[in-house]
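Colleague: Sequence first, predicted model second:
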Amino acid sequence: MKTSDTDILIVPGWSGSGPDHWQSRWEAKLPTARRVEQEDWYKPTRDGWANRIVAAVRAATKPVVIVAHSAGCSAVAHAAEHLKPHEVAGAFLVAPASERAKRAIPGMADDFSAIPQKPLPFRSVLIASATDPYCTPDEARALAEAWGSEFVDAGDSGHINTESGHGPWPDGLLRFAGFMKNLTAI
């Protein structure tokens, strides 16, 4: 699939991915990308965030590809429970926040941090770092297995965000292009 043939939904995590974050840069660079805006970026709730994702998917006019980061990955897993088969072509999930993030991220509701453990109804890849403070490698592998996602070890990359030196993240963009190339139209 080509990016021009899809609606790319950017799903940030807690705080909404600032202007230097790779998600914001991709949103500006990819013409069919748009951010799924949340009512409150600092107080994630399961139903609030999931409903916004479901609404964005249903408003799309082309096959949907989701690009999620951190708590946005959890939000996608919560939203997946409400999506119909074939509403999403694929999801590119980066640096998921495990249930341990509830202790580190202020304002995260208990219902949000209880992450679904069911296979996602669309193709997905989960990229995780060995040194992510919000999700251990074992937790990330378990999420990938539960969700039916291809697992990619990003090595010593922190939380794969601006603070860990991943503003532009060219390696991620190359990996995303490979993911897109292997997606089929729904």
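Modeller: Ah, there it is.
Colleague: all contacts plus neighbour counts: C-alpha atoms, from now on.
Modeller: Fine.
Colleague: Buried ones in the host helix or strand of residue 138, by neighbour count?
Modeller: Secondary structure from DSSP states H and E places residue 138 in helix 137-147. Neighbour counts using 16 or more other C-alpha atoms under 10 Å place 137, 139, 140, 141, 143, 144, 145, 147 of helix 137-147 among the buried residues.
Colleague: how about the residue sitting nearest the centre point of the chain, what does it touch?
Modeller: With distances taken as C-alpha atoms, centre = their mean, residue 68 lies nearest the centre of the chain, 1.6 Å away. Applying C-alpha atoms under 8 Å, 6 or more residues apart in numbering to residue 68 gives the contacts 10, 11, 12, 13, 76, 91, 92, 93, 94.
Colleague: Report the two of those residues separated the most.
Modeller: Farthest apart among the contacts of residue 68 by C-alpha to C-alpha are 13 and 91. That separation is 14.6 Å.
Colleague: Please identify the buried residues of stretch 97-107?
Modeller: 97, 98, 99, 101, 102, 105.
Colleague: now stretch 50-65
Modeller: For stretch 50-65, the neighbour count (16+ other C-alpha under 10 Å) marks 50, 51, 52, 53, 54, 56, 57, 62, 63, 64, 65 as buried.
Colleague: Narrow the residues you listed to those in helices?
Modeller: Under the assignment DSSP state H, the buried residues of stretch 50-65 contribute 50, 51, 52, 53, 54, 56, 57 to helices.
Colleague: nearest to residue 165, of the residues you listed?
Modeller: Among these, and counting by C-alpha to C-alpha, the member closest to residue 165 is residue 53, at 27.6 Å.
Colleague: Could I get the contacting residues of that closest one?
Modeller: With C-alpha under 8 Å, 6+ apart, residue 53 has these contacts: 11, 36, 75, 76, 79.
Colleague: any idea which helix or strand carries the last one?
Modeller: In this structure, residue 79 is located in helix 71-80 according to DSSP H and E.
Colleague: following that helix, which helix or strand shows up next?
Modeller: strand 90-94.
Colleague: Next one: the closest residue to residue 15 other than its chain neighbours relative to residue 71, how far apart?
Modeller: Leaving aside its sequence neighbours, residue 15 sits nearest to residue 41 (C-alpha to C-alpha, 6 or more residues apart in numbering; 4.7 Å). Counting by C-alpha to C-alpha, to the nearest Å, the gap from residue 41 to residue 71 is 10 Å.
Colleague: Put this next to the previous one:
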Amino acid sequence: MTATLIIPGLYGSDHGHWQRFWLHDRPESVLVEQDDWDDPLVDRWAERLEAALIEHGEAYIVAHSLGCLLAAKFADRPSARRIKGALLVAPCDLRPTERRHPDAAIRFGPMPTRALPFPSITVGSLNDHYMELDRLTLYARLWKTDLRNIGLAGHINIASGFGRWTGGYALFDNLREKAKAPRRYAPDHTPHTSLG
């Protein structure tokens, strides 16, 4: 069975987070670790993701928050061909504000803007204080991803009541169906953001 790589956001996904349940409920799931969840270094984290893709041959991605941006920044790497599809849940906005956690995120580089070369579904909400809906809509358009707004769901994390999230499994199954359709990988050569 094709592996599913779980990519948490800043500070990792604590026990009780829907990604932890995903690792338990879906045996093909693998956590993409990094050295320091409180202070992520994008290049090293990308190397971990690349190594996991090479190890598994190809894989799906299920990412949350800052992990979504890692997946999106990965679009310009040759091994992005190994990504069968990505479920990007509650991506965060890297613009520093008092309501966000800018200290680590600033070193994550600029927001990715390149179209994703793999099938994807991006999930957001009406009241996520880490990414306003108009900004989420903008990046969904740039990434050419299928945007799903699930209403008043906050940051889709423990604080907003998302433990075991069966709705996420349904979205992922929909993504796998999308991934079965033939696709052509045609990297564009327009300017895009770098990993650093």
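Modeller: Received it, and whenever you're ready, just let me know what you need. This is a predicted model, so every value here is computed, not measured.
Colleague: Need the TM-score from the superposition.
Modeller: Overlay of the two chains. TM-score (TM-score structural alignment, normalised by the length of the first structure): 0.90; 181 aligned residues with a C-alpha RMSD of 1.8 Å.
Colleague: ok so, going back, and in the second structure, which of the contacts of residue 53 of the first structure remain?
Modeller: Retained in the second structure by both residues aligned by TM-score structural alignment, their matches' C-alpha atoms under 8 Å are the following of these: residue 36.
Colleague: Name the member of the contacts of residue 53 of the first structure with the most neighbours.
Modeller: residue 75 (29 neighbours; other C-alpha atoms under 10 Å).
Colleague: got the contact list for the residue mapped onto that residue from the second structure?
Modeller: In the second structure, the residue paired with residue 75 of the first structure is residue 70, using TM-score structural alignment. By C-alpha under 8 Å, 6+ apart, residue 70 of the second structure lies in contact with 42, 45, 46.
Colleague: What ranges does the second structure have for its strands?
Modeller: Ranges of strands in the second structure, per DSSP state E, are 3-7, 29-31, 59-64, 83-89, 120-124, 146-149.
Colleague: would you turn the ones you listed into a markdown table with distance to residue 163 of the second structure?
Modeller: Output for the strands of the second structure, formatted as a markdown table (distance: least, C-alpha to C-alpha, whole Å):
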| stretch | distance to residue 163 of the second structure |
| --- | --- |
| strand 3-7 | 15 |
| strand 29-31 | 17 |
| strand 59-64 | 13 |
| strand 83-89 | 14 |
| strand 120-124 | 16 |
| strand 146-149 | 18 |
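Colleague: Ok, which of those comes nearest residue 165 of the second structure?
Modeller: Between the strands of the second structure, strand 83-89 lies closest to residue 165 of the second structure; by C-alpha to C-alpha that is 11.6 Å.
Colleague: equivalent range in the first structure for the closest one?
Modeller: Taking TM-score structural alignment, strand 83-89 of the second structure hits residues 88-94 over in the first structure.
Colleague: Counterpart of residue 60 of the second structure over in the first structure?
Modeller: Aligned partner of residue 60 of the second structure by TM-score structural alignment: residue 65.
Colleague: Hmm, residue 87 and its match touching each other?
Modeller: No. Using C-alpha atoms under 8 Å, residue 65 of the first structure makes no contact with residue 87, being 9.6 Å away.
Colleague: now the aligned partner of residue 135 of the first structure in the second structure: how far from residue 137 of the second structure?
Modeller: Residue pairing (TM-score structural alignment): residue 135 of the first structure is matched to residue 131 of the second structure. Distance of residue 131 of the second structure to residue 137 of the second structure, given as C-alpha to C-alpha: 10 Å.
Colleague: cool, residue 181 of the second structure as well?
Modeller: From residue 181 of the second structure to residue 137 of the second structure the distance is 24 Å (C-alpha to C-alpha).
Colleague: now residue 107 of the second structure
Modeller: 24 Å.
Colleague: and the closest residue in space to residue 98 of the first structure that isn't next to it in sequence, how many neighbours?
Modeller: Closest residue to residue 98 of the first structure in three dimensions, ignoring its sequence neighbours and counting by C-alpha to C-alpha, 6+ apart: residue 135, at 5.1 Å. Applying other C-alpha under 10 Å, we find 24 residues neighbouring residue 135 of the first structure.
Colleague: Could you do residue 181 of the second structure as well?
Modeller: 8.
Colleague: List the contacts of the counterpart of residue 123 of the first structure in the second structure.
Modeller: Aligning on TM-score structural alignment places residue 123 of the first structure opposite residue 119 in the second structure. For residue 119 of the second structure, the contacting residues are 84, 85, 86, 145, 175, 178, 179, by C-alpha under 8 Å, 6+ apart.
Colleague: now swap in residue 143 of the second structure and tell me
Modeller: 72, 113, 114, 115, 116.
Colleague: repeat that for 6 Å
Modeller: 114, 115, 116 (C-alpha atoms under 6 Å, 6 or more residues apart in numbering).
Colleague: gap between the last one and residue 12 of the second structure?
Modeller: It stands for residue 116 of the second structure. 24 Å.
Colleague: Please identify which of these two sits among more neighbours.
Modeller: Shown here are residue 116 of the second structure and residue 12; by other C-alpha under 10 Å, residue 116 has more neighbours (24 against 21).
Colleague: Thanks a lot, catch you later.
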